[in-house]
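In: here you go, sequence then predicted model.
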Amino acid sequence: MKVLVPVKRVIDYNVKVRVKADGSGVDLANVKMSMNPFDEIAVEEAIRLKEAGVATEIVAVSIGVKQSQETLRTALAMGADRAILIVATDDVHTDIEPLAVAKLLAAVVREEEPGLVLCGKQAIDNDMNATGQMLSALLGWSQATFASEVKIDGAHAHVTREVDGGLQTIKVKLPAIVSVDLRLNEPRYASLPNIMKAKKKPLDEKTPADYGVDITPRLSVLKTAEPAERAAGIKVGSVDELVAKLKEAGAV
């Protein structure tokens, strides 16, 4: 079974994000970029499926700027077999919208014919949490979101999902789209020998035009601003005073 794993280049999760002075967006100058953490978990799960003899090939896909090659090379160093980069923009500040990404991934899926698509539940830069669901709708495939455990059993996948009330286990028919959550696994570090080998693994470059997909944005960002600073708290001398304060604030 072939497994397709979409990965996205985002600001490293350890970096403190800063907004441009003019409010036009996030400042990316000299900022460390890395693979979206949820996508990294998806790559790790695909590798584990291959190590277990379930998957036969892992294809990593990224959509964005040419610099996303670095992200794909990381996936290849971890253990993916080959990669596809769809160069959709030259501007690092341009974020391709989820529907356009889903349409491009759907075209790749039809071409590659994988048995499973493993993707991160969301990207940490825009927190959309929509691409996997859109891709499922476009393909008419089964979907399982927020996966904390994935088991393949013949023509089906048993997926344990994290829901508000706890955990839910569902059975979906393959081929399927599975979006992964943080508790699924802990991604491995790429070893130096594998990093060197990754440089020789195939990485194909495509464009949206190759797939006949229009990626014209439907949304426009009017303004970007820092989160409001948290207001200072106050001290109270007794429970009665606390209740009175809460009543004043309308919390009781």
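Out: Cool, the structure landed. Numbering: from 1, shown residues only.

In: drop to CA atoms for contacts and neighbour counts, all remaining ones
Out: Will do.

In: list the helices and strands the strand or helix carrying S62 packs on?
Out: For S62, the element it lies in under DSSP states H and E is strand 57-64. Judged by 3 or more C-alpha pairs under 8 Å, 6 or more residues apart in numbering; DSSP states H and E, the packing partners of strand 57-64 are strand 2-6, helix 37-51, helix 69-78, strand 82-87.

In: in addition, the following structure is provided for comparison:
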Amino acid sequence: MRNRSLFTVLAGAALLPALAIPALATDAPTDDRRDATTYQARLDPVPHHPQADGGSDVSGHATLVEVDGELKVEVRAYGLSPLLPHLMHIHGELEAQNECPGPQFRKGGVSDRLIETVDGLPSYGPIQVTFSTEGDTSPAAALSLGTAPVADADGKLAYQRVLLDVPNDVLDELGDLHIVIHGSDLDGDGMYDATPLTALGAPLEAELPVACGQLEDGDGQARGHGQGQGQGQGHDHGKGHHHG
């Protein structure tokens, strides 16, 4: 019953009709097309205290290809809470320094040993794009669990979609932005508990960041600001999730 009520709270009002998802256009005149630009991100664990996050060790890789204002997104992640939806976003403050949060961001909120979404905002910035499976991809859909990708029974997630409505200013700044994956079944009971609620008004388990990675352009370089000292390097325990 907790799962059902959680989906009602987070997803019910946010579900919108699905967008059509055509393949990347190939028949436009050559002189009207821009060159395709590829961005990649290695996703590393958000460095929560290992005794607080159950040994979460989420990793993965994301590839984004931008051409003619369309953004093809592919994400593969491992070590996620099995059979549960995982919110995914592009985070970042446009024209500002952005980085994944380090352990010093464990402060405030529900637990001083966890880095909640709001705790990490000074580091990786606000949500710019939502990686939903259908419908809205704007920040308004950020907490819509009903359209979030779902991990399989082994905690693996494969996501692919062409996004048509990404704002031009976000496309122009992709090399300075980040991808963040959320969601951790902290107590291993197979569901996201409805409480406690975080500063976002969302259940902690559903919105907890678990992996983060900076987008880099095709030559492997982050544009503009580079990495700062707040960059998270993951856990030092090397353990994955343990679900009973």
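Out: On my side now, so go ahead. Note that the structure is predicted; figures quoted are calculated from it, not measured.

In: report the TM-score for the pair.
Out: After superposition, the two chains reach a TM-score (TM-score structural alignment, normalised by the length of structure 2) of 0.23; 99 aligned residues with a C-alpha RMSD of 6.0 Å.

In: for T131 of structure 1, find the nearest of the helices and strands packed on strand 57-64 of structure 1.
Out: strand 2-6 (10.0 Å; C-alpha to C-alpha).

In: just after the closest one, pick out the following helix or strand.
Out: Assigned by DSSP H and E, the successor of strand 2-6 of structure 1 is strand 9-11.

In: buried ones in the top strand by length along structure 1, by neighbour count?
Out: Counting residues, the longest strand found in structure 1 (DSSP state E) is strand 142-153. Neighbour counts over strand 142-153 of structure 1 (16 or more other C-alpha atoms under 10 Å) mark S142, Q143, A144, T145, F146, A147, S148, E149, V150, I152 as buried.

In: highest mean neighbour count out of the helices and strands packed on strand 57-64 of structure 1?
Out: Neighbour counts (mean count of other C-alpha atoms under 10 Å) averaged over each of these peak at strand 2-6, with a mean of 25.

In: coming back round to it: report the angle between the longest strand of structure 1 and helix 37-51.
Out: Our comparison of strand 142-153 of structure 1 with helix 37-51, counting by axes from the mean of the first three to the mean of the last three C-alpha atoms, to 10 degrees, yields an angle of 40 degrees.

In: who does strand 142-153 of structure 1 touch, helix- and strand-wise?
Out: helix 131-139, strand 156-163, strand 166-173, strand 176-180.

In: let's see that with 6 Å instead.
Out: strand 156-163, strand 176-180 (3 or more C-alpha pairs under 6 Å, 6 or more residues apart in numbering; DSSP states H and E).

In: so which of the ones you listed comes closest to A249 of structure 1?
Out: Using C-alpha to C-alpha, the nearest of these to A249 of structure 1 is strand 156-163, at 32.0 Å.

In: got the angle between that closest one and strand 142-153?
Out: Going by the same axes, to 10 degrees, strand 156-163 of structure 1 makes 120 degrees with strand 142-153.

In: can you give me the buried ones in strand 156-163 of structure 1?
Out: Buried residues in strand 156-163 of structure 1 (16+ other C-alpha under 10 Å): A157, H158, V159, T160, R161, E162.

In: same thing with stretch 133-142 of structure 1?
Out: Those would be Q133, M134, L135, S136, L139, W141, S142, for stretch 133-142 of structure 1 by 16+ other C-alpha under 10 Å.

In: now stretch 205-219 of structure 2
Out: Those would be 205-217, for stretch 205-219 of structure 2 by 16+ other C-alpha under 10 Å.

In: returning to what we had before: closest one to A107 of structure 1 among the helices and strands packed on strand 142-153 of structure 1?
Out: Nearest of those (C-alpha to C-alpha): strand 176-180, 14.4 Å.

In: next structured bit after that closest one?
Out: Taking DSSP H and E, what comes next after strand 176-180 of structure 1 is helix 192-198.

In: which residues are contacting stretch 65-75 of structure 2?
Out: Taking contacts as C-alpha atoms under 6 Å, 6 or more residues apart in numbering, the residues outside stretch 65-75 of structure 2 that touch it are 34, 36-38, 61-64, 158-164.

In: and R2 of structure 2, how many neighbours?
Out: 12 (other C-alpha atoms under 10 Å).

In: ignore the last one, L157 of structure 2
Out: The burial count for L157 of structure 2: 22, using other C-alpha under 10 Å.

In: my read: it touches A77, true?
Out: Yes: using C-alpha atoms under 6 Å, L157 of structure 2 is in contact with A77, at 5.2 Å.

In: contacts only, for A249 of structure 1.
Out: Counted by C-alpha under 6 Å, 6+ apart, A249 of structure 1 has zero contacts.

In: picking that back up, out of the contacts of stretch 65-75 of structure 2, which is most surrounded?
Out: Busiest of the contacts of stretch 65-75 of structure 2 [other C-alpha under 10 Å] is L163, holding 25 neighbours.

In: so A158 of structure 2 sits against T63, correct?
Out: No: A158 of structure 2 lies out of contact with T63 (C-alpha under 6 Å); the separation is 11.7 Å.

In: would Q128 of structure 2 count as being in a strand?
Out: Yes: counting by DSSP: H, G, I helix; E, B strand; the rest coil, Q128 of structure 2 falls inside a strand.

In: how close does it get to R2 of structure 2?
Out: 29 Å (C-alpha to C-alpha, to the nearest Å).

In: over to T38 of structure 2?
Out: For T38 of structure 2, the distance to R2 of structure 2 - C-alpha to C-alpha - is 40 Å.

In: ditto for L71 of structure 2
Out: For L71 of structure 2, the distance to R2 of structure 2 - C-alpha to C-alpha - is 35 Å.

In: about what we covered before: the longest strand of structure 1 to helix 131-139, inter-axis angle?
Out: 100 degrees.

In: strand 142-153 of structure 1 vs strand 176-180, what angle?
Out: 90 degrees.

In: help me confirm that R161 of structure 1 comes into contact with Q143.
Out: No: if you go by C-alpha under 6 Å, R161 of structure 1 and Q143 don't touch, sitting 11.3 Å apart.

In: one step back: let's have the buried residues of strand 142-153 of structure 1 in TSV, adding distance to A77 of structure 1.
Out: Output for those, formatted as TSV (distance: C-alpha to C-alpha, whole Å):
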residue	distance to A77 of structure 1
S142	30
Q143	28
A144	27
T145	26
F146	25
A147	24
S148	24
E149	24
V150	23
I152	24
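
In: which of the helices and strands packed on strand 57-64 of structure 1 sits closest to I63 of structure 1?
Out: With C-alpha to C-alpha as the yardstick, what comes closest out of those is strand 82-87 (4.8 Å).
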